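Visitor: sequence and predicted structure are below.
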Amino acid sequence: MNLYPIGKPLVKIFYHLFFRITVIGSENIPKQGGVLICSNHLSNFDPPFIGVSITRALSFIAKSELFKVPVLGVLLRHLNSFPVRRGEGDRGAIRMALKLIREGHALLLFPEGHRNLNQDAPLKQGLSGAGFFALKTDAVVVPCAIIGRYKFRSKMKIVFGKPVDTMAMKNQKLKSSEASTVIMRRIQALLDEHAGPTA
């Protein structure tokens, strides 16, 4: 049973009660077709935060350890999530991601591969996965920046940038790692442009 249609409205109410949310650039996400949303990663709250900020259903990858947590693991499987074994080149997760994108779904990725809690520091180098999916599919790649801290009634901002020019990356015959670098630069540019006081 897919709980996403039920869970999304409830989570949206929760987020708007607990945080003061501003969403910028949601029009940059196409209403249909394969989409790859690439974002910085602050917290485990990020996937649902991004999910309630767009109109489309969102699939996302979560570290396999979370699926072993009682109750949480069951919920994740019914909320458009699938596991990845980090650091192992998980082929099953790669095949699933490619399948979802090619079938026209929206997929969320955190190119850094893990949470980066220091918002004042530059983003770390992105893993090659984001670049690989961008080069191997026709997905629209949308950079995303999450700004703020998940504290009660704090200001949270989520910014969706204009799509990355994936055709240029393909024409230049970039490697996956190089394409990921291009994507990370776009995310960093959004952070630099929109960062400001949050409280």
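Guide: Thanks, I have it.

Visitor: rest of the way, CA atoms for contacts and neighbours
Guide: Noted.

Visitor: hmm, who's touching the strand ranked longest in the chain?
Guide: When the chain is parsed with DSSP state E, its longest strand is strand 140-148. If you take Cα atoms under 8 Å, 6 or more residues apart in numbering as the criterion, strand 140-148 is touched by 28-30, 33-42, 46, 119, 134, 154-164, 166, 183, 186-188, 190-191, 194-195, 198-199.

Visitor: try stretch 57-71
Guide: Contacts for stretch 57-71 (Cα under 8 Å, 6+ apart): 4, 47, 51, 72-74, 76-77, 79-86, 105-109.

Visitor: Leu191: what's it in contact with?
Guide: If a contact means Cα under 8 Å, 6+ apart, then Leu191 has Ala145, Ile146, Ile147 as its contacts.

Visitor: try this one next to it:
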Amino acid sequence: MNLTYFLGKMLAAFYFHTFYNIKITGSGKLPEKSSFIVCSNHINLLDPVVIAVCFNRKVHFMAKESLFKNKFIAFVIRKLGAFPVDRASVGLSTFKDAMKLLKSGKVMGIFSQGTRMSSVDEESAKAGVSLFAVKSESKVVPVGIKSSFKLFSDVSVNIGEPMAFSEYNKKITKEQLEDITKEIMIKIKDLSN
């Protein structure tokens, strides 16, 4: 964990514990050394920050490509572990970045619906999380966030049991990827209610 990430996480933790009533459940179930993918619902701009506060390990988030157009913002969010993704279609460079992270034992964060949404809809989720999980042989940790994010309100973060998909081989069909994604999203929906 680099100094920028550590300081950012400490400031964020102070902010959330001062201005919100943050409640975290399930955080003892996480792999300590192996790679995994944090997959969460995305209801607010602050979701990646909340997740970073809840996890002991550095979470490298996929972030929309447009955030990287401003050189200063790009510099800061790269230091915080983010890497760009074209939400319309994941390109080869994004796929390689994600696989490199996961193959080196790191933690990747992804919002499977691709953008902020007020509710979890498994039909709108993209299959990228499933593809990354199967190809890298990484577990998926589903997370449900529930909050209005109004000052001094409750922020509930429910961390589910890691989900393994080792029964699938690396030559997986599109239908199997969609089935896995649906299974993950159903779990996230349960955790966010």
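Guide: Noted; the coordinates are in hand. Keep in mind it's a predicted model, so treat the numbers as computed, not measured.

Visitor: just the buried ones from the contacts of Leu191 of structure 1?
Guide: Buried by 16 or more other Cα atoms under 10 Å: Ala145, Ile146, Ile147, out of the contacts of Leu191 of structure 1.

Visitor: how close does the last one get to Ile54 of structure 1?
Guide: In other words, Ile147 of structure 1. 16 Å (Cα to Cα, to the nearest Å).

Visitor: got the buried residues for stretch 111-125 of structure 1?
Guide: For stretch 111-125 of structure 1, a neighbour-count test (16+ other Cα under 10 Å) marks Pro111, Glu112, Gly113, His114, Gln119, Leu123 as buried.

Visitor: cool, stretch 86-98 of structure 1 as well?
Guide: Of all the residues in stretch 86-98 of structure 1, those buried under the rule 16+ other Cα under 10 Å are Ala93, Ala97, Leu98.

Visitor: reformat those as CSV; add secondary structure and distance to Ala179 of structure 1.
Guide: Formatted as CSV, these follow (DSSP: H, G, I helix; E, B strand; the rest coil; distance: Cα to Cα, whole Å):
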residue, secondary structure, distance to Ala179 of structure 1
Ala93, helix, 20
Ala97, helix, 17
Leu98, helix, 16
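
Visitor: show me how to select, in ChimeraX, the buried members of the contacts of strand 140-148 of structure 1.
Guide: In ChimeraX, a selection of the buried entries from the contacts of strand 140-148 of structure 1 looks like this (16+ other Cα under 10 Å):
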select :28,29,34,35,36,37,38,39,40,41,42,46,119,134,155,156,157,158,159,160,161,162,163,164,166,183,186,187,188,190,191,195
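
Visitor: quick one: which of the contacts of strand 140-148 of structure 1 sit in helices?
Guide: Taking DSSP state H, the ones among the contacts of strand 140-148 of structure 1 that sit in helices are Asp46, Ala134, Thr166, Ile183, Arg186, Ile187, Gln188, Leu190, Leu191, His194.

Visitor: return the closest of the contacts of Leu191 of structure 1 with respect to Asn171 of structure 1.
Guide: For the contacts of Leu191 of structure 1, the minimum distance to Asn171 of structure 1 (Cα to Cα) is 26.6 Å, reached by Ala145.

Visitor: gap between the closest one and Gly25 of structure 1?
Guide: For Ala145 of structure 1, the distance to Gly25 of structure 1 - Cα to Cα - is 11 Å.

Visitor: one more: Leu190 of structure 1?
Guide: Here Leu190 of structure 1 is placed at a distance of 11 Å from Gly25 of structure 1 (Cα to Cα).

Visitor: same thing with Lys63 of structure 1?
Guide: Counting by Cα to Cα, the gap from Lys63 of structure 1 to Gly25 of structure 1 is 28 Å.

Visitor: next one: Lys8 of structure 1
Guide: 20 Å.

Visitor: of the two, who's got more company?
Guide: Taking other Cα atoms under 10 Å, Lys8 of structure 1 and Gly25 do not tie; Lys8 has more neighbours (17 against 13).

Visitor: the helix or strand containing the more buried one maps to which residues in structure 2?
Guide: Using DSSP states H and E, Lys8 of structure 1 sits in helix 4-18. Using TM-score structural alignment, the residues of structure 2 aligned to helix 4-18 of structure 1 are 5-19.

Visitor: perfect, that will be all.
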